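**Q** Okay, predicted coordinates and the sequence, questions at the end:
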Amino acid sequence: MSTWSMKQALFCLVGSTCLTLSVSMGGYWLWSKHQDKRLNSDEYKILSIVQTGPEKEALKSVYLAEILGLSADNPTPLYAFDMKKALAKLQASPLIANAKIKRVAPSTLYIDYEVRKPVAWAADFQNMAIDREGFLFPVTPFFSPKHLPEVYLGLPDFSGWQVKGAKFDLALEILQFLEAAPWKEGLRIKRIDVSNAFAGSLGQREVVLFTEEEMCFRKSEREIICTFPKILRIAPKDYPQQLGNFFALRRTMMEDYRKQLSAINEGGRFAPRIIDLRLPQLAFVEKG
């Protein structure tokens, strides 16, 4: 190769290198300028939250903003906002079962989430409901009051947002059994008490169900409503059979109630009947 050809080749190499470097530096400058604009411009600050999920606005956007540390007075830059930490904060809320979060330029956070579904009130604590996975969460002021049975486990103290153990498993089993029972029509389950279900003494082991049912009738052109509470004592292991016995006995008790209704002129709440179903083939009925 001649000296002139080598000079041409070297010139082309240096020229292409300089051109590439110039384009790269120009591109980096434009990218840096764009990033700086996204981080510091008022155009790219979080001004709104859009939320979706199975329920429409299950939680107020103000609550979501609060747990994410967002402020309307001092908006956070959208692209400086740590999305991993934000997701962790949402998932740490006792009210939220699962969540997803993403940015929507120029100024919006999109949050898709599902709140926990209560199956009962947790009677061991104030203002606490519990879901099927044993997670506890406060109800007021986040949700409207729920007409749910209470579950009493006999827990000593609050020790975390999730309850685990044989007592909760048994309470959930009984609750599901009662929900599916075809003969429970008109019967309200007020409380399931499993605090003594696994007591050290066999004689003390029991599950106590607090129930109510109403009867409505007309007398002298007036509607009279009577409430009949019952307290059922059942054995933890044999509760399906014992509850079946109770529902058979219930038909007879309802006839007895109807006879009592013919002699009353005012509605109200009757004295509770305590029914001990723990012994096979026997049911001891005691008026409270």
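**A** That came through, no problem.

**Q** going forward, measure contacts between C-alpha atoms and count neighbours the same way
**A** Noted.

**Q** pretty sure F168 contacts Q162?
**A** No. Counting by Cα atoms under 8 Å, F168 sits too far from Q162 to count as a contact (10.6 Å).

**Q** Please identify every residue contacting each of these two.
**A** G134 (Cα atoms under 8 Å, 6 or more residues apart in numbering).

**Q** quick one: which of the two has more around it?
**A** F168 (19 against 14; other Cα atoms under 10 Å).

**Q** just checking, that one is part of a helix?
**A** Yes. Assessed with DSSP: H, G, I helix; E, B strand; the rest coil, F168 lies in a helix.

**Q** residues contacting it?
**A** Applying Cα under 8 Å, 6+ apart, the residues near F168 are 134, 153.

**Q** For it, give its distance to P156.
**A** Taking Cα to Cα, to the nearest Å as the measure, F168 and P156 are separated by 14 Å.

**Q** Identify the residues contacting G203.
**A** No residues are in contact with G203 under the rule Cα under 8 Å, 6+ apart.

**Q** Check the spacing between it and A197 real quick.
**A** 10 Å.

**Q** What is the helix or strand harbouring L109 packed up against?
**A** Per DSSP states H and E: L109 is located in strand 108-115. In terms of contacts (3 or more Cα pairs under 8 Å, 6 or more residues apart in numbering; DSSP states H and E), strand 108-115 is packed against strand 48-52, strand 96-104.

**Q** Mind doing that once more with 10 Å?
**A** Judged by 3 or more Cα pairs under 10 Å, 6 or more residues apart in numbering; DSSP states H and E, strand 108-115 is in contact with strand 48-52, helix 61-68, helix 83-92, strand 96-104.

**Q** These: which one's closest to D238?
**A** Closest to D238 of these is strand 96-104 (Cα to Cα; 33.5 Å).

**Q** who touches that closest one?
**A** 44, 46, 48-53, 58-59, 78-79, 81, 83-84, 86-92, 108-117, 131, 135, 137 (Cα atoms under 10 Å, 6 or more residues apart in numbering).

**Q** what comes up buried for it?
**A** Buried residues in strand 96-104, counted by 16 or more other Cα atoms under 10 Å: 96-97, 99-101, 103.

**Q** try this one next to it:
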Amino acid sequence: MGMWALLRPGPNYSFAKVVLILFLSAGCLVSLFFGLQAYLHYLKVQSESHPIRGIVQAATDSPSIPTEFFAEVLDLSVDEPTYLNRFSIKEGIEKILGTHLIRQAILQKIPPDLLYLEYEMREPVAYLGDYSHTAIDEQGLLFPTIPLNSTKKLPRVFLGKHVSEEPWGTAMRGEEVKILRDLRASCKEEELASIDLSKLEAQTFGKREILLVFTRGNTLRLTPKNYLKEIDCYGKLKALLQEKEGSWIVDLRIPHMAFLQETDDE
């Protein structure tokens, strides 16, 4: 009799009751899931509810920019602290790129109170002669110089009247960028002191020219159209000029001819 009691069927529930039990069980599981999600979100918010106390930076090229510079750019202050959970990564990257010093940047939060910044600086290939404290990168973009890059020995480029009064963040014209790249590649053997492109679009063709000044003193006058051929001609004249004392202005604007004028060293 006792064995029969153990093996007898359980209560016979109706179909509607079974569906109700399953529905309530599923509801409990869903509530538990969302409750857990809400709790984890709460923990995350709590972990980020701290004033930002530092920036961990990693530059892809060295030396790196002082952290104080980025703290000022991102408006981080001890007197008026910014909380990590209220800090906008998107706005932070926009501010960093807005300095025009940085080519690209990655910015992340490190709970509870740090920012991680990885960036690549713009590399200057020349300085702008029309304005002080302004450099030019490989793509022709103008950006501010800082002590880290202002000590490099690079040529000064003069562009003329069309340069903006606020040049940082603006770019050279396409033709100017191409000429600068060509000249840097063609004049590796002799160091350039300055490149004057201000007369590329002079009103009369006779006044259109490129003016190159080398650190050793010689000056070249070239045409905007055939400057590469004219530099090649200058290469053939260098041996002759080295035999002479002093510095020379070499005018190569007329095909197959070179006009030499000795400069006054005084």
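**A** Received, thanks. A quick note: this is a predicted structure, and the numbers were derived from the prediction, not measured.

**Q** picking that back up, buried ones among the contacts of strand 96-104 of the first structure?
**A** 44, 46, 48-49, 51-52, 58-59, 78-79, 81, 83, 86-87, 90-91, 108-109, 111, 113-117, 131, 135, 137.

**Q** And the strands in the second structure, which stretches?
**A** For the second structure, applying DSSP state E gives strands covering 54-59, 102-110, 114-121, 124-128, 134-137, 142-144, 156-158, 192-196, 210-214, 219-222, 248-251, 259-262.

**Q** Just tell me the aligned range of the longest one in the first structure.
**A** By that I understand strand 102-110 of the second structure. Under TM-score structural alignment, strand 102-110 of the second structure corresponds to residues 96-104 of the first structure.

**Q** What's E209 of the second structure aligned with over in the first structure?
**A** Looks like E209 of the second structure aligns to E206 there (TM-score structural alignment).

**Q** just to revisit the earlier point, what sits in contact with each of G203 and A197 of the first structure?
**A** By Cα under 10 Å, 6+ apart, the residues touching both G203 of the first structure and A197 are A235.

**Q** Taking strand 102-110 as reference, get the angle to the top helix by length along the second structure.
**A** Criterion DSSP state H: the longest helix present in the second structure is helix 15-48. Interaxial angle, helix 15-48 of the second structure versus strand 102-110 (axes from the mean of the first three to the mean of the last three Cα atoms, to 10 degrees): 120 degrees.

**Q** my guess is E245 of the second structure contacts N218, does it?
**A** No. In this structure, E245 of the second structure is not within contact of N218 by Cα atoms under 10 Å, at 11.2 Å.

**Q** List the contacts of the spatially most central residue of the first structure.
**A** Nearest to the mean C-alpha position of the first structure, by Cα atoms, centre = their mean, lies R116 at 2.1 Å. For R116 of the first structure, the contacting residues are 94-98, 129-133, 135-137, by Cα under 10 Å, 6+ apart.

**Q** re earlier: columns distance to E66 of the first structure on top of the buried residues of strand 96-104 of the first structure, output as CSV?
**A** Shown next, in CSV, are those (distance: Cα to Cα, whole Å):
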residue, distance to E66 of the first structure
I96, 14
A97, 18
A99, 16
K100, 17
I101, 15
R103, 17
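
**Q** Among those residues, which one lies nearest to Q176 of the first structure?
**A** Distances from Q176 of the first structure to the buried residues of strand 96-104 of the first structure, taken by Cα to Cα, are shortest for A97, at 20.7 Å.

**Q** Could you check how far that closest one is from F135 of the first structure?
**A** 9 Å.

**Q** which residues do the two both contact?
**A** 116-117.

**Q** possible to save the contacts of R116 of the first structure as TSV with distance to Y239 of the first structure?
**A** Output for the contacts of R116 of the first structure, formatted as TSV (distance: Cα to Cα, whole Å):
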residue	distance to Y239 of the first structure
P94	32
L95	32
I96	33
A97	31
N98	34
A129	24
I130	22
D131	22
R132	20
E133	22
F135	25
L136	26
F137	28
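
**Q** Could you measure from the aligned partner of A59 of the second structure in the first structure over to K100 of the first structure?
**A** A59 of the second structure maps onto G53 in the first structure when the alignment is built from TM-score structural alignment. Distance, G53 of the first structure to K100 of the first structure, using Cα to Cα: 10 Å.

**Q** any shared contact partners between those two?
**A** 111-114.

**Q** need the residues you listed in CSV with distance to G288 of the first structure, can you?
**A** Formatted as CSV, the shared contacts of G53 and K100 of the first structure follow (distance: Cα to Cα, whole Å):
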residue, distance to G288 of the first structure
I111, 53
D112, 51
Y113, 47
E114, 44
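
**Q** how near is E114 of the first structure to S144 of the first structure?
**A** 16 Å.

**Q** quick one: contacts for the closest residue to L187 of the first structure other than its chain neighbours?
**A** Leaving aside its sequence neighbours, L187 of the first structure sits nearest to E213 (Cα to Cα, 6 or more residues apart in numbering; 4.9 Å). By Cα under 10 Å, 6+ apart, the contact list for E213 of the first structure reads 184-189, 226-230, 254.

**Q** Identify, from these, the entry nearest to G69 of the first structure.
**A** Distances from G69 of the first structure to those, taken by Cα to Cα, are shortest for I189, at 40.9 Å.

**Q** Give the aligned equivalent of the closest one in the second structure.
**A** In the second structure, I189 of the first structure lines up with L192, judged by TM-score structural alignment.

**Q** Then M83 of the first structure?
**A** When the second structure is aligned by TM-score structural alignment, the residue opposite M83 of the first structure is I89.

**Q** Could you find the closest non-adjacent residue to its match?
**A** That would be L107: by Cα to Cα, 6+ apart, it lies 6.4 Å from I89 of the second structure.

**Q** Roughly how far does that neighbour sit from K95 of the second structure?
**A** Taken as Cα to Cα, the span from L107 of the second structure to K95 of the second structure is 11 Å.

**Q** if I look at those two, which residues touch both of them?
**A** I89.

**Q** just checking, K190 of the first structure touches A122?
**A** No. Taking contacts as Cα under 10 Å, K190 of the first structure lies outside contact range of A122: 12.0 Å.
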